[in-house]
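> no sequence for this one, just the structure:
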């Protein structure tokens, strides 16, 4: 499996996380608004990395739990890690889009939250493209607040739903049927982010 990610803009920190365990792959596409660092001293890259490692740990330790449950637990853990030092309730604090792919007993399971996209090649037809259509609807009420804090926000696509444990249950998820696996039955395809 190959995973790559690059910073969205040259000279900036990469705010993405990719990782895998033998039966799962995770992509976390960190999101934030420039100029809001006073809300979270850790930053978007920290948030994405912590969320990704917490989620991978849970995927390894609790293979019988649902993906939305594991993601909600990971979000809650990361939120608790900086609740005392940062304004985690502000909708402009760091957030993330997430894509998860898990293989269990030859069944492929996926979850997509926010503006991440997962493309799965199927053995019996056209690729399955999975996205969370709520991202555009959810971000609209915050558009004015984003523009007030960062006037260039209207030109960015980095904004996604503030990752809250209650939001993970509405993520796009499912079992796509027969997936064409290129290497082995134990290595899910990787997902990629543009930053």
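Happy to help now that I have it. Bear in mind that the values here come from a model prediction, so they are computed numbers and not experimental data.

> when you work out contacts or count neighbours from here on, use the C-alpha atoms and nothing else.
Noted.

> relative to residue 96, how far out is residue 52?
Distance of residue 52 to residue 96, computed by C-alpha to C-alpha, to the nearest Å: 10 Å.

> again, but for residue 78
12 Å.

> can you check residue 149 too?
19 Å.

> who touches both of residue 52 and residue 96?
Residues touching both residue 52 and residue 96 by C-alpha atoms under 8 Å, 6 or more residues apart in numbering: residue 28.

> where is the longest helix in this protein?
Counting residues, the longest helix found in the chain (DSSP state H) is helix 44-61.

> which other helices and strands contact that one?
strand 16-21, strand 24-31, helix 67-82, strand 95-104 (3 or more C-alpha pairs under 8 Å, 6 or more residues apart in numbering; DSSP states H and E).

> deepest in the core, which of the ones you listed is it.
strand 24-31 (a mean of 28; mean count of other C-alpha atoms under 10 Å).

> between that strand and helix 44-61, how big is the angle?
If you take axes from the mean of the first three to the mean of the last three C-alpha atoms, to 10 degrees, strand 24-31 sits at 160 degrees to helix 44-61.

> got the angle for strand 24-31 vs strand 95-104?
Going by the same axes, to 10 degrees, strand 24-31 makes 170 degrees with strand 95-104.

> strand 24-31 to strand 16-21, inter-axis angle?
170 degrees.

> which strands and helices sit next to strand 24-31?
Using 3+ C-alpha pairs under 8 Å, 6+ apart, strand 24-31 sits against strand 16-21, helix 44-61, strand 95-104.

> try this one next to it:
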């Protein structure tokens, strides 16, 4: 959802194209806005929309990289949809798009970037935010994260842990090493 305009977008990756759809309220459905015909890498990997102020269409984040610790910038690898896509821009060079597992834009200028054992909280330039904890650290390999209003839930195979966005303190935790948990409705 574009917080600047109120528009809601949906990205769909097909083997030979990337579709951008926009919610049309009078018909109560998504309508095709653009079809970018170009072969996508298989598997498609990360495709997360990032909405920038002043841009009508979202950019598509295909990866992010940076150190897991605080203080350093995160580098986002994005496809600018307004410029159109070409086959060479869709397939990043070797070594890219980076080590981030998940990228989630939570408001106008705040992005959660999930790495193996931490979640970095940065702005759209990849710099740490001034108002939130710069890094949420976990002692298990993160499979997926869910952002709540004031915390992040990180899920792993034997449970989950919630951490405060402000203080990085544990807010809730479930661990049972005798069971395997799966998150329904997750990105993967």
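Good, I have the coordinates. From a predicted model like this one, the values you see are computed outputs, not experimental measurements.

> once they're superposed, tell me the TM-score.
Remark: TM-score between the superposed chains equals 0.24 [TM-score structural alignment, normalised by the length of the second structure]; 89 aligned residues with a C-alpha RMSD of 6.2 Å.

> now tabulate the helices and strands packed on helix 44-61 of the first structure in CSV and tack on distance to residue 118 of the first structure.
Shown next, in CSV, are these (distance: least, C-alpha to C-alpha, whole Å):
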stretch, distance to residue 118 of the first structure
strand 16-21, 13
strand 24-31, 10
helix 67-82, 15
strand 95-104, 7
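
> among these, which comes closest to residue 129 of the first structure?
strand 95-104 (11.9 Å; C-alpha to C-alpha).

> and the closest one, what other elements does it pack with?
Strand 95-104 of the first structure packs on strand 24-31, helix 44-61, strand 107-113, going by 3+ C-alpha pairs under 8 Å, 6+ apart.

> and with 10 Å instead?
Identification of packing neighbours for strand 95-104 of the first structure by 3 or more C-alpha pairs under 10 Å, 6 or more residues apart in numbering; DSSP states H and E yields strand 16-21, strand 24-31, helix 44-61, helix 67-82, strand 107-113, strand 117-120, strand 172-174.

> now that strand and strand 107-113, what's the angle there?
If you take the same axes, to 10 degrees, strand 95-104 of the first structure sits at 180 degrees to strand 107-113.

> which neighbours do residue 78 and residue 96 of the first structure share?
47-48, 51-52 (C-alpha atoms under 10 Å, 6 or more residues apart in numbering).

> and the gap between the residue nearest to residue 111 of the first structure when sequence neighbours are not counted and residue 109 of the first structure?
Spatial nearest neighbour of residue 111 of the first structure, chain neighbours left out: residue 173 (4.1 Å); criterion: C-alpha to C-alpha, 6 or more residues apart in numbering. Residue 173 of the first structure sits at a distance of 7 Å from residue 109 of the first structure (criterion: C-alpha to C-alpha).

> now do residue 139 of the first structure
Where residue 109 of the first structure is concerned, residue 139 of the first structure sits at a distance of 26 Å (C-alpha to C-alpha).

> same check, this time on residue 59 of the first structure
12 Å.

> give me the more crowded residue out of these two.
Each of residue 59 of the first structure and residue 109 has its neighbours counted (other C-alpha atoms under 10 Å); residue 59 has more, 25 against 19.

> list the contacts of that one.
20-21, 23-26, 53, 65-67, 70-71, 74, 100, 102.

> from the residues you listed, which single one is nearest residue 117 of the first structure?
Distances from residue 117 of the first structure to those, taken by C-alpha to C-alpha, are shortest for residue 100, at 10.2 Å.

> so who does the closest one touch?
By C-alpha under 10 Å, 6+ apart, the contact set of residue 100 of the first structure is 19-20, 24-28, 52, 55-56, 59, 67-68, 71, 109-113, 116, 118, 173, 190-191.

> rerun at 8 Å
24-27, 67, 110-112.

> kindly report the same for residue 80 of the first structure.
No contacts exist for residue 80 of the first structure under C-alpha under 8 Å, 6+ apart.

> now do the same for the nearest residue to residue 144 of the second structure once chain neighbours are set aside: helix, strand or coil?
Residue nearest to residue 144 of the second structure in three dimensions, not counting chain neighbours: residue 155, with 5.4 Å by C-alpha to C-alpha, 6+ apart. Following DSSP: H, G, I helix; E, B strand; the rest coil, residue 155 of the second structure is assigned to strand.

> do I have it right that residue 155 of the second structure meets residue 163?
No. Using C-alpha atoms under 8 Å, residue 155 of the second structure is not in contact with residue 163; the gap is 11.4 Å.
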